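> heads up, no residue letters with this:
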């Protein structure tokens, strides 16, 4: 379809205007361009694959494999040729499989347009017309209701339900067709639905699967009224050479002229449409090649889903599984919900039509036997004409040479999914030395990862073909990812203009480049004028200065942070651009270290008893992250770090170590279930929130001012940073490699050592066993630090929400709780205030009734949304929200309840908001003050009144 559009846009030609060889040449040129583009994108994204082992399913080598498979299946009697009703696209002039068809719902009368027909036609209606009974001039009629009024020239009979009393008197009579002038029998068949339309079914067996099956039972003739292009060719000459849908109006007008048309009624229905061309699919009786799927279908269904089998199905499975290798009888689908989809599809699956009538593909290696140049019904399968002639002579001409016997190869090609379905056998070398034995041991492969939308196009066919040829399954597990859509959840498509070139995100793109991308699509005929105009408007509005450089790592992380197992993966371009903040944080952290790696730096021994609280905290956070990510890529569990820590460790050390262990457990579970997004989200959170915002902020002044303990702090920062770069490397390979080498070089230079390059890829993935510091943690003081960080977040949120900077608008903040340990962290909490003359006090929650003039705000533990930063992690248990609910409804104080009492100078706050420097409009000021008062009223009623009632 793409190449035909390119051919038309450049030369105003269709594939029928050029030779098959010319078309193949254009295709090969296009294919080479696309292969280079795909490989460039993959390598630019840092994909670790062996490009020397790629497979192209139309290569000569693969073509030989395809021929081998076809011939073997043909000789086994599994491939046969027959005339049967198939899905046919007159625009493509080819058959299609069921899964290449989209079903669009027409809910009301709609003017519709199909490719190849310039006029629109009416759908969503039932046309009512009548046939005369027994003679053209009869006064007795039977009324028909149909959506396919253009096919009446192909009608050969009428049919009613045998129990329909309305028409029982007509059974056995005949109706007159005014266009063919034939008398059509009126039959009875139980498949007719009396409730549909008028209850009378007109039979057009050459163009309807249902009609064809009824016609087979009643031995009715087939009248094909459509030619290969979908135009009318019938006995009624005025309609000939007219497009079948353009003929709708002509037929209606002629019936109306003869007094036989009775109008139309609104009728909603499903419309089968080609997913590639948009053409409406027809049923057509065409000789095709089919693959028998009876036993293979059952085997393929049962190997994936053997739950709740009936007794008959259980017996069937036990019979069929004996032909399979014992170690190859089960495939796991991930997510497991697709097992039901798999079972449902196979319950309706028919023999597979493997032939297609397109210009390129694997030409079917089947030859028709000709006797004296006349075609016979005999076919042979061979790789060459000479081999086919030999087989034909042996089979049909006896042992001697017979010059009257010749062969002619079928012009059809194989369905592309036939060759694709052979890929597991091809990559494991099965074709190079197979003997047809089911004991082939290079299968199954471990994991097949692909999109859920081709689970039946490809995955099911790989399983069926592998079972039929080798007796073994192609793989043990199938991991299905969703479809990448735009930010609105719509499928990315060139015809819609909502595609994103990954290279534009990696390398950046100016406005001219973005416009040129859309223009290329338009020039190639892939988007319409309307889509092009709309695309230009969106581009100019969203990216007037073009797209900034993001780099491959930012794009990788942005994609990995989505749950790819969902059916739709919404890709938001603007959110990806914002991810540059993370990469900038990484650069800033390493830059800070490099600035202080001078001649005074020396490596010191880091022992647990020498660490400060914040040192131990960051190490624990790292261990948690390490366990999470390691288990993302490894299938084995790491040894557990010791649960006992030396008495010398501070509370913050024990807290961060425990956080690391929790994070490790989370990631271990996440990666075993292929939830890569959880690990990808946590690495960003760790670096920004824990390493930078907490740890680096706590120690940076020690390093800058070169305080007595600065060497220890700097050494620990280097250790955690270098280990973190190695930890994050699988997610962001380019940035981490670059920063790691800068860090290693600077360390060697400061220590006057020779620098030797060693890639992160040559190093082991970080493990708790790598350093003794990572093996000591204790979570006994975990809660204290969670409370401290929650208090800090709430204070920052309060200031940011009401635009309070460093002005003395808050004179006092009281921390009301039942905790006796929070005062120990006064320095950490005060660091979040940054307001001159604002005092921090700690009060007992029982004394809250003394402070009825304060703004009472509850602190929600683990609530990170206050600052509008990271979303709450999916690992947060429901117990957090449950705890808040208990706190609001309980008649007693809870141990983890914390409230902040802000003493705010409201008049000064109002003046601050009116400051000209803020440049706030009056509605905005009123809105902020209204929020402030509402916040006070709400929290006063919900928190203060409840608490004072409990205390009293």
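Yep, it's here. Predicted model, so just to flag it, every value in this text is computed and none were measured.
> rest of the way, CA atoms for contacts and neighbours
Fine.
> Helix, strand, or coil at the residue lying farthest from the centre of the chain?
Distance from the centre of the chain peaks at residue 137, with 62.1 Å (Cα atoms, centre = their mean). At residue 137 the chain is in coil, as set by DSSP: H, G, I helix; E, B strand; the rest coil.
> alright, now check it against this:
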């Protein structure tokens, strides 16, 4: 690639090209090593987005963090594998295809199961995986050769094996229990797929006649009067004095003309409602448990669509809410409706279709979770899996220690069909890995496969091992399992993370290690670490939602500012445990940052080409192994190399701790501040291509400039992969040492390149230049006019300023520098810091009142610093706990503030004399 870069930076002109190049060249494919790698590989699994999905800001944050870590580890020399894939998303995908069928005036029932499943596969081939195409466009450095879909043949084998094994171990059973039922999707859904919303409702009081005492009633309170059609009892607390005379008596169920008993149970709260509760075991989980304790029958009065069934008598065929209206009207007509009170309650809704979930008695398949949970808890307790931020471990434990058996069956047609066959002859069930020819109980051939499919999370819970070949013992499993890291959001901590831990620990304990030895829990875990990232909110820190109209489309923002700017925005705000308030103004700022780097590259390449014209050649391929200039080099050369190495050390540390915001801001400060604002301006003094120029000095300056820029590009590359790829290829003029900057070496700090003394000296020079610039502004010196300055300070400062006179003169626009033995400038013409006093004799009419006011404000600031320091340094508790570095820094700050306070007082006194 030529040095001749376009004048302006246009991300759209380069991003598609490099994204296509990375995929075409298969740069991030990771073939399985033949033997054991020298070190543990860095393996990371993409949380599989739904095959129906489109990229949202949460995805982009998640993938940005994973890509930064993977690129960083790859550039550090690790065998870095990032696996992509999609989830078949049973409910969501079936819903999408059913909507498509509805637009064609047909249904899945009319098509039949086989044709419908074929139709879903067609939909998946045509529309599915769009989110992966978006990932490719955004440059995700995944191994596309290993892309999976959760219903691929080899993964389906793993799902069936897991089900059969758990069943053989007595850990899968079938039974009738209360489940969350979605009447629109007509399937059971898990507790985690129910979204609870607070809404204003009613609490109705209804009178039930007492059979043994005509004219007497027992009032109950309910928020769902339609379920009373399935009441089998009314329960009261045995200690509730109000109802002791009714123990053992019977009630007549209104509208149904059925007698039901009054029972006592300590679970009933005497304080809720009337203190008497209707018992409807088929429509409430608490009632179901109560009914089980008392041997009560269960009467289901609703069908799969939440319409009243034949058990509902005169209300059969009505929708549940229409039935509610009719029931309340009939109760009121019979004088049995006592009151209707406003009541705020939590309504559960299906996370997919937003319909109100109905608790419903249903025969389902369950995983007995407790043996699996025990291992999963131990894996985290014993430190084999670590959570970051650490507080999520506590959340994990709380959920895992109160976990219920997992309902894994779904009444869908799309998904992994449960490998169980019902016998039409003996009514028994055969569970098998392969389709059985006959019943395992009576040998009958009258078999029909279970209609239900497995919960999507059952198959995705196996991914860390199934993608590497489990249940077979493969070389991939030996090399890449356990994975090193999972990066995900809090919202699927229990959906997916906990289930992967449970299933991985359970099944992989039976898989021997590569050397044939027994695997322990430490190596059965699916991953070593879990990093939970925060939410992306809008600029006002509101949660994004379509209802609020504040959803930000990442593809739209990328089109506006470029992928690199959006990635850098997310990274720079990704502090562990803190939500991100996404702001377009920040993104616009990082677009400007990319432009700044682009212009820096154009300046560097222009000078490289000018040098070549004058016979000075610098080959960038010889720069990689050099660590910097010699000790006699100009201060800026030694300083920038030291700053680069210090920054590299801090960035490597921050990324190792998942402090993306720190790492991004460190790179930003180095590139924009140290390199562009300071170093580039100073190095212009050294780039002399004239006939009588010192060519060796110019070559040395250009060498440091080019090598630092090339290293800085590598430092930035994981954050801004497109910009750095373009410029890195330009640095080498197309003759790059690797096919991509992503395959080059990430900068590592070199001890011999670190120079604290030169960084200290440069800090003083920078402070001096900044102070002179401020003084010029205060004195209203025209921009183009040079001024003479005077400096007072220690001998070391005088030596530093004289040695680097040209730097001060150029950057502060100074014509002359003097070090007077006596100081004769007034306070309006001087500025004082802890290190020096600088002044200029440039004449400006002093506004004594304004200057005195400015100095008094300074005095107030110094007073506050001294009061705060005195308070902390006089606090024994603080001194005993604070690190020595903090205490020393505080004392130094107080000493400097005291000195500056006195100088300010002296300046005020001189002004008073002028007045």
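Thanks, I have it. In this text, all values refer to a predicted model and were calculated from it rather than measured experimentally.
> still on that earlier bit, quick one: the residue farthest from the centre of the first structure and residue 183 of the first structure, what's the gap?
Separation of residue 137 of the first structure from residue 183 of the first structure (Cα to Cα, to the nearest Å) stands at 13 Å.
> just residue 588 of the first structure next, same as before
88 Å.
> for residue 331 of the first structure, same thing?
Distance check for residue 331 of the first structure against residue 183 of the first structure: by Cα to Cα, it reads 56 Å.
> Counting neighbours, what do you get for residue 61 of the second structure?
By other Cα atoms under 10 Å, the residues close to residue 61 of the second structure number 25.
> now swap in residue 173 of the first structure and tell me
For residue 173 of the first structure, using other Cα under 10 Å, the count is 14.
> before we move on, back to that, residue 588 and residue 183 of the first structure: who's more crowded?
Under the criterion of other Cα under 10 Å, the comparison of residue 588 of the first structure against residue 183 puts residue 183 first, with 19 against 13.
> Alignment lookup: the more buried one to the second structure.
In the second structure, residue 183 of the first structure lines up with residue 259, judged by TM-score structural alignment.
> Over to residue 174 of the first structure?
When the second structure is aligned by TM-score structural alignment, residue 174 of the first structure is paired with residue 250.
> thought its match was touching residue 263?
No: checked against Cα atoms under 8 Å, the pair residue 250 of the second structure and residue 263 is beyond contact range at 9.0 Å.
> Can you tell me the element the corresponding residue of the first structure for residue 687 of the second structure falls in?
Aligning on TM-score structural alignment places residue 687 of the second structure opposite residue 703 in the first structure. Element membership for residue 703 of the first structure, per DSSP states H and E: helix 697-704.
> Now do the aligned residue in the second structure for residue 52 of the first structure: how many residues are near it, please.
Using TM-score structural alignment, the partner of residue 52 of the first structure in the second structure is residue 145. Residue 145 of the second structure: 14 surrounding residues under other Cα under 10 Å.
> Over to residue 126 of the first structure?
21.
> From what I see, it and residue 264 are in contact.
Yes: between residue 126 of the first structure and residue 264 a contact is recorded at 5.3 Å, counting by Cα under 8 Å.
> okay, and the common contacts of the two?
When Cα atoms under 8 Å, 6 or more residues apart in numbering defines a contact, no residue borders residue 126 of the first structure and residue 264 alike.
> I'd say residue 367 of the second structure and residue 404 touch.
No: the criterion here is Cα under 8 Å, and residue 367 of the second structure misses it with residue 404 at 9.3 Å.
> Looking at these two, which is more packed in?
residue 367 (21 against 15).
> Next up, the contacts around the residue opposite the more buried one in the first structure once aligned.
Aligned by TM-score structural alignment, residue 367 of the second structure pairs with residue 291 of the first structure. Taking Cα under 8 Å, 6+ apart, we find residue 291 of the first structure in contact with 78-80, 351-354.
> Among the residues you listed, name the buried ones.
78-79, 352-354 (16 or more other Cα atoms under 10 Å).
> what residue is smack in the middle of the second structure?
residue 533 (2.9 Å).
> Tell me the spacing between residue 219 of the first structure and residue 177 of the first structure.
On the measure of Cα to Cα, residue 219 of the first structure and residue 177 of the first structure end up 19 Å apart.
> My error: substitute residue 311 of the first structure in the last question.
51 Å.
> Have a look at the two and say which one is more surrounded.
Comparing residue 311 of the first structure with residue 177 by other Cα under 10 Å, the one with more neighbours is residue 177, at 22 against 9.
> For that one, give me its contacts.
By Cα under 8 Å, 6+ apart, the contact set of residue 177 of the first structure is 131-132, 152-153, 155, 183-184.
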